[in-house]
Structure formats: structure tokens, C-alpha cells
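>>> Sequence and predicted structure are below.
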Amino acid sequence: MAKIYGVIIIGSGPAGYTAAIYAARSNLSVLMLQGYSAGGQLMLTSEVENFPGFETGILGPEMMEKFESQARRFGTEMLPEDVISVDFSQRPFTVKTDLGEYQSRSIIIATGASAKWLGLPSEKQLQGRGVTACATCDGFFFKNRDVIVIGGGDTAMEEATFLTRYANHITIVHRRDTFRASKIMQDRAAKNPKISFLMNSEVTEVLGDEAVTGVRLRNTKTGEESTFDTQGVFLAIGHQPNTELFKGVIDMDAAGYIVPSEFTMTNIPGVFAAGDVTDHRYRQAITAAGDGCRAAIDLERWLAEQGDDVGVENWN
């Protein structure tokens, strides 16, 4: 007979792991469906310097290992499976993955967000051959090369600064005349002799056959076009929430971010959301973790209100 969990957590970034820690520590039976890319965006981050408690910084993957170990310590079951559908029509909810089917009395959606792309055919054609959205993943392959980073926020500054470890020179290409990045990140990049800036410019095409050789640029003010030689293109233009699976069922805003109806609960009673799937403003590990805490406390109280005893295994 199928086991019915107290909660199934979909996703495994800071929000998901923190929710698991709180829920499992409260003696709820917890199943986390981590996905095949467990750990979320911090798995693609090098040094994390602004998470309290790590005064000298910590590598993103190492931090996620610690989150996972702590969640396991309290009894969270974890499976590296991708969710393909969820039946929200009745409780217990049924969650299907590519390998199995699971039931729970509540759900926390913590699927995070993914990097955005320009949407150019040439960009897609050259992905993995000089076009990437992850400096920490691929920076090593661009030793002593000239590369560009596209974007104007903190992520662009952080990616460019990280790439100075490997690349010969990095040019940050931004379509506006001012950056969105925080002043400290801008200053750090500006002071680095290996980083320069190309403002009011957007990439309209990535050039190259077997590998990137350059980009075609358009001046956003004059419309003038030019080519720019480069051997690598790093995208840092933002993220989109991973909520496609829940469209038409869970209430979202125009950008696809889940909009909770009360605290962290969605429009479906018993279904909660936490982390970057609800956050288009802050998108920090610490705020995602805080959301995970809130969601776990909300669902625990909600289950108690329903009279559900989920601290022990429940079977059909």
C-alpha cells in the first residue's frame, strides 16, 4: 500500500531544504523530490559571502551539502527525481515523477528559478561551444581568452569578477546606460583591470560555426550595428520561475511567479510555495531559506487545524 507523507517538498534549493529541516524536526513525515539538478542555483555559485554564519565565505555546492545533511539528520527522505505532474484535485495529493508516484497531505513548491536566455537561434546553436549561463561551471574552459558577460545586475558583476580568475579580459555588455547592480558590486568590477564595460549595446547575434568567434551588437540609442570579437558569451540577464508545471492551477502573476493567497499558502488549501518561485525582488539564499521556514510552519499549523496526524507513517 502507498505511504501517505505529511508533506512532499518539490525542489531542493535553500527554500526546500530549510522547509524539510523544519517540517522533519516537527516530526512530520517528509519526502523531498530533489530533481536531477539537486541543490538549486547555489550549485552554480562559487563563493557565498553573505549568508550569516559563514564569516569567511563558503562554496555554494558545499553549503548545499550542509543543508542536505541537516535535513537528512531529522529524517527527511530524498529522491533525485523530476516531478512531471501533480493532482491537486483532492487530498491526499498525488505527485508523479518520471520514476514513481507519491502521495501527501500537503505540498511545498520550492522549484526555484532558472537563468534566462536571449532567445537567438545562434545562441542556442552555440550553447556549450562558447555560450553559457554559468561562469562557475564553465569559466575554467576560457583560460586566457577574451569573453563577454551580458547583463547589468549583481549577477553580471559577480560572473565577470569570477571570470577574471581564468579569462584574459572580460567585457560587460549592457543595453542601458546605467547598471541595476549594487554599488559595491559595480565598484568591485570597475576596479578590476581585467574588466571593461560596453554600455547601450545589445547582442543581436552570436557569431561562429563550431565555436564562438564574436557577436553582432546593436547600439540601443543610435541603432548602429557592429561586430565584437570574443571567444565566450556568458549570459547574466535574470531568471524565470520554474512554475510551468503548475500553470492554470496555482495562482501566478504575469511573469509566472506564484502569488500566495495567505502567508505562504497558495490558492489551493494545503499547497504552499517558498523561495524564488514567489520572489522576483530579492532572490537571495537567505530570503529563500526564510521562506522555507515560513512555509513549513504554515503547513504544520494548517495540518493541525485539519486534525491530521502525520507525525507517524500513514498507510492506505
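Looks like it arrived, so ask away. Residues are numbered from 1 along each chain as shown.
>>> Could you use CA atoms for every contact and neighbour count after this?
Noted.
>>> where do the strands sit along the stretch 51-200 of the chain?
Taking DSSP state E, counting those that start in this stretch as the test, the strands found in the stretch 51-200 of the chain are 58-59, 77-79, 83-87, 93-97, 101-104, 107-109, 113-115, 131-132, 146-150, 169-173, 195-198.
>>> Could you find the closest non-adjacent residue to Glu49?
Gly57 (4.3 Å; C-alpha to C-alpha, 6 or more residues apart in numbering).
>>> now do Leu59
Glu47 (4.6 Å).
>>> Kindly report the same for Asn50.
In space, Asn50 is closest to Gly57, 7.4 Å off (C-alpha to C-alpha, 6+ apart).
>>> Which residues are in contact with that neighbour?
Residues near Gly57 by C-alpha atoms under 8 Å, 6 or more residues apart in numbering: 47-51.
>>> do Ile250 as well
Counted by C-alpha under 8 Å, 6+ apart, Ile250 has contacts 258, 266-268.
>>> Give me the buried subset of those residues.
Burial of the contacts of Ile250 was assessed by neighbour count (16 or more other C-alpha atoms under 10 Å); the buried members are 258, 266-267.
>>> Can you point out the buried residues in stretch 21-34?
So stretch 21-34, judged by 16+ other C-alpha under 10 Å, has buried residues 21-25, 27-34.
>>> So Ala255: helix, strand or coil?
Judged by DSSP: H, G, I helix; E, B strand; the rest coil, the three-state class of Ala255 is coil.
>>> What about it, how many residues nearby?
10 (other C-alpha atoms under 10 Å).
>>> Hmm, Gly153 is touching Ser182, no?
Yes - using C-alpha atoms under 8 Å, Gly153 is in contact with Ser182, at 7.5 Å.
>>> Pick out whichever of those two has more residues nearby.
Gly153 (19 against 12).
>>> Ignoring the adjacent residues along the chain, who's closest to the more buried one?
Per C-alpha to C-alpha, 6+ apart, closest to Gly153 is Ala181, 4.0 Å.
>>> Reformat the buried residues of stretch 21-34 as JSON lines; add secondary structure and distance to Val173.
Below are those laid out as JSON lines (DSSP: H, G, I helix; E, B strand; the rest coil; distance: C-alpha to C-alpha, whole Å):
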{"residue": "Ile21", "secondary structure": "helix", "distance to Val173": "41"}
{"residue": "Tyr22", "secondary structure": "helix", "distance to Val173": "42"}
{"residue": "Ala23", "secondary structure": "helix", "distance to Val173": "44"}
{"residue": "Ala24", "secondary structure": "helix", "distance to Val173": "45"}
{"residue": "Arg25", "secondary structure": "helix", "distance to Val173": "47"}
{"residue": "Asn27", "secondary structure": "coil", "distance to Val173": "50"}
{"residue": "Leu28", "secondary structure": "coil", "distance to Val173": "49"}
{"residue": "Ser29", "secondary structure": "coil", "distance to Val173": "48"}
{"residue": "Val30", "secondary structure": "strand", "distance to Val173": "45"}
{"residue": "Leu31", "secondary structure": "strand", "distance to Val173": "43"}
{"residue": "Met32", "secondary structure": "strand", "distance to Val173": "39"}
{"residue": "Leu33", "secondary structure": "strand", "distance to Val173": "38"}
{"residue": "Gln34", "secondary structure": "coil", "distance to Val173": "35"}
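>>> Take this one as well and set it beside the first:
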Amino acid sequence: MLDCAIIGGGPAGLTAGLYTTRGGLKNVTLFETGMPGGQITQSSEIENYPGFFEHDKTGMDFMDTWQKQCFHFGLRHEMKKVERVAKTGEHFTVTLEGGESVEALTVIVCTGSTPKRAGIKGEDEYFGKGVSTCATCDGFFYKDKPVTVLGGGDTALEEAFYLSNICSDVYVVHRRDTFRAAPATIDRAMRKENIHFVTNAVIDEIVGDAMGVTGVNIKHNDGTMTHMDNTGLFVFVGHNVNNEVLKDQNGDFICEMNQRGQVIVDLCMRTSVEGLYAAGDIRIEAPKQVVSAAGDGSVAALQVISYIQEQQ
């Protein structure tokens, strides 16, 4: 019987593992099919994590020290895919790929979310080299330079506004002439002088060279094409929440979720199921930042320790 099963090996999961094991729990396993680290390992540079300001270090370098620290205190890592989690009596059954299962007193789900790709030609080639899905993470790299934002929802316009305070000009490309964002968000973006809207259009291709993105080709609804020189493209077309492990065999969620498929938690990362916690990008209102995910993981871990002590 595990004291705690942690599902997902990004910043939230690793921090949860660190705090649970250093806090005295002896039997904690982190389930992650690959090497832990999460999406941040794909970043070529880290500038906005407090205390880490080494420009020659990549996201992989950044997370490498996290792994060493967490495993030092006794966290075990199982490279096995978790199929689902179920509450069985006073504990949980964690079913793994192939039918194997383990029992756990508590579970912390940290499987995160994955930004949707737009499927544009050149998107994969230049991802991390001018194509980004996080303005907070990468906006500063384009200080006083023009950038393009793709999308028409709340996130796209909020991130465009954020970028407008850093970049010289922000061009928002949207396939329609109306936006899905909240009226207040639209109004705020419309009033910003350096935010420009390119509506009834899509990005047909991302172009660049060995140094990265140099511009985008835009296809308008009337069939005409235009080229826009740019050094950065921010894609905001939604996220896929990685919540499959929280579905039962009938496809129903075992805890309360919102309409976007995000886990509803309180400030202690507690779900509607006693002993089940969610941390990081899978939860509601997640800022999608490493520092925030790490904070979530520590909060969930401390709650797990208290919960187990109360049960005993």
C-alpha cells in the first residue's frame, strides 16, 4: 500500500514528491512514462523562475536538479502509464497499463494540460525557435519587436494585451471578425494602440531560417495572401486537459470538473473526493507557470501528510 501515488512528473508532481518524502512519508511513488520534467524541458532558456538566471541553461538543465533533489529523499519513479484512478473503500486503486494495479492511501494528480497546436506549416519546425504558447514565459525575448498572436478567445486577447506592454506591436490574427472572448477583454484589447487586428484570416505558413521565425504568411478569407515580417508567433487555440486518468470505466469523471475538463479544487488542492488532490495545470484557474505548479505540488503534499496523520 502506497502512502501516496503521484501521477505526472512535471514541476507539480516532482515538488509533491519532494514534500511528501521529505515530510516523512516512506512509501511514495511517482508515475511518469518518461523522464520527469514536464513541458518546461522543451524551453531553450529560463528567465522568470526566481533564483534561476543562468542564460546558458536550458529547461532540461533546470529540471535535472529537481529530479536529483526529489529522488534523494526517497521518492520512487515508475515509468508506467496510469490508465485510471478509483476510490475503493478507504483507499484508492491505481490501474496501470496492462492491467496491473497498486493501492494507495492518497493520490495527487499532476498530469497537466497540453497546448493545442494549430496545425500550421512550419509550426513544429519552429516551435521553441519563435513559435510559443506562453506569453509570460517568452514575451520578454521579443522586447520592442513586433509579434503575431493567433487566436480569438479570452486567452489570446489577454496574452496579446500582456505582450503589448513588452513588444512594439502585436498583430492578432483571427479567422472571424467576431471574438469569443469576454466583452471587457475585447474592449481592453481594442483600446490598446499597438494591438492590431487581422480578422477573417488564418496563418497559412510560418517561415524562417536557421536562427528561427522571420515571418508568417497570412491567407485572407477572400483568397488573397500577405506576408508579415515577424520574429515571434504566439499560438493560443486552446488546451487539452490531460484528465483521462480521472475517468472511470464508463467514461465518467470520479470527481467534480468544470466545463473545460479541469479539476475543481479548493485552496488546499483538495478535490470533491476525500484523499484525492490535483495540482498544476490540470486544476481550475491554473496560471500555467512552473513556479505556480511547484507551489500547488507543495500545498497538495502538505495536505496529504495531514490527511494521513488524521487517518492514523
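It's in. In this text, all values refer to a predicted model and were calculated from it rather than measured experimentally.
>>> where does the TM-score land?
Once the chains are laid over each other, their TM-score by TM-score structural alignment, normalised by the length of the second structure reads 0.71; 268 aligned residues with a C-alpha RMSD of 3.8 Å.
>>> which one among the buried ones among the contacts of Ile250 of the first structure gets closest to Leu42 of the first structure?
Ile258 (20.9 Å; C-alpha to C-alpha).
>>> pretty sure the closest one is touching Gly275, no?
No - applying C-alpha under 8 Å, one finds Ile258 of the first structure not in contact with Gly275, separated by 9.9 Å.
>>> got TSV for the contacts of Ile250 of the first structure, with secondary structure and distance to Val233 of the first structure too?
What follows is these, written out as TSV (three-state DSSP; distance: C-alpha to C-alpha, whole Å):
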residue	secondary structure	distance to Val233 of the first structure
Ile258	strand	31
Thr266	coil	38
Asn267	coil	40
Ile268	coil	42
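>>> nearest to Ala115 of the first structure, of these?
Nearest member of the contacts of Ile250 of the first structure to Ala115 of the first structure, counting by C-alpha to C-alpha, is Ile258, at 17.3 Å.
>>> What's the closest one aligned with over in the second structure?
Aligned by TM-score structural alignment, Ile258 of the first structure pairs with Val263 of the second structure.
>>> which residues touch its match?
Contacts of Val263 of the second structure (C-alpha under 8 Å, 6+ apart): 255-257, 271, 278, 282-284.
>>> what about the longest helix in the first structure?
helix 285-306 (DSSP state H).
>>> so where is that one in the second structure?
The aligned range for helix 285-306 of the first structure is 290-311, by TM-score structural alignment.
>>> ok, residues contacting that stretch?
By C-alpha under 8 Å, 6+ apart, stretch 290-311 of the second structure touches 3-4, 11-17, 19-20, 23, 25, 40, 49, 105-106, 108, 268-270, 275, 277-281, 286.
>>> mean deviation of that stretch from the first structure?
Following the fit onto the first structure, the mean deviation recorded for stretch 290-311 of the second structure is 0.6 Å by mean C-alpha distance after the TM-score superposition for the first structure.
>>> Return the distance of that stretch from the chain's centre.
19 Å (C-alpha atoms, centre = their mean, to the nearest Å).
>>> Stretch 280-293 of the first structure too?
With C-alpha atoms, centre = their mean, you get 11 Å for stretch 280-293 of the first structure.
>>> just stretch 253-270 of the first structure next, same as before
18 Å.
>>> distance between the ends of that stretch?
Start and end residues of stretch 253-270 of the first structure are separated by 20 Å (C-alpha to C-alpha, to the nearest Å).
>>> Pull out the buried residues from it.
256-260, 264-267, 270.
>>> And the furthest pair within those?
Gly256 and Gly270 (20.3 Å).
>>> Quick one: residues contacting Thr97 of the first structure.
81-85.
>>> Met32 of the first structure matches what in the second structure?
Match for Met32 of the first structure (TM-score structural alignment): Leu30.
>>> again, but for Ile9 of the first structure
Looks like Ile9 of the first structure aligns to Ile6 there (TM-score structural alignment).
>>> Just confirm that match is within a helix.
No - assessed with three-state DSSP, Ile6 of the second structure is strand; it does not lie in a helix.
>>> That one touches Tyr19, doesn't it?
No - here Ile6 of the second structure does not reach Tyr19: they are 11.7 Å apart, not a contact under C-alpha under 8 Å.
>>> Pro52 of the first structure -> the second structure?
Checking TM-score structural alignment: Pro52 of the first structure goes with Pro50.
>>> show me what contacts that match?
Going by C-alpha under 8 Å, 6+ apart, the list of residues near Pro50 of the second structure is empty.
>>> Same question for Val173 of the second structure.
148-152, 197-199, 201-203.
>>> quick check, nearest of those residues to Asn242 of the second structure?
Distances from Asn242 of the second structure to these, taken by C-alpha to C-alpha, are shortest for Gly151, at 21.3 Å.
>>> Thought Phe236 was touching the closest one, still the case?
Yes - if you go by C-alpha under 8 Å, Gly151 of the second structure and Phe236 touch, sitting 5.2 Å apart.
>>> And the helices in the second structure?
Counting by DSSP H, the helices of the second structure are 11-22, 59-72, 135-138, 154-164, 183-190, 290-311.
>>> how much distance is there from stretch 67-84 of the first structure to the middle of the chain?
On C-alpha atoms, centre = their mean, the centre of stretch 67-84 of the first structure falls 17 Å from the chain's centre.
>>> mind listing what's buried in it?
Going by 16+ other C-alpha under 10 Å, stretch 67-84 of the first structure has these buried residues: 67-68, 70-72, 74-78, 80-83.
>>> Same question for stretch 195-204 of the second structure.
So for stretch 195-204 of the second structure, counting by 16+ other C-alpha under 10 Å, buried means 195-199, 201-204.
>>> Now render the residues you listed as JSON lines, adding distance to Val216 of the second structure.
Listed next are those as JSON lines, based on distance: C-alpha to C-alpha, whole Å:
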{"residue": "Ile195", "distance to Val216 of the second structure": "17"}
{"residue": "His196", "distance to Val216 of the second structure": "15"}
{"residue": "Phe197", "distance to Val216 of the second structure": "15"}
{"residue": "Val198", "distance to Val216 of the second structure": "13"}
{"residue": "Thr199", "distance to Val216 of the second structure": "15"}
{"residue": "Ala201", "distance to Val216 of the second structure": "12"}
{"residue": "Val202", "distance to Val216 of the second structure": "10"}
{"residue": "Ile203", "distance to Val216 of the second structure": "7"}
{"residue": "Asp204", "distance to Val216 of the second structure": "8"}
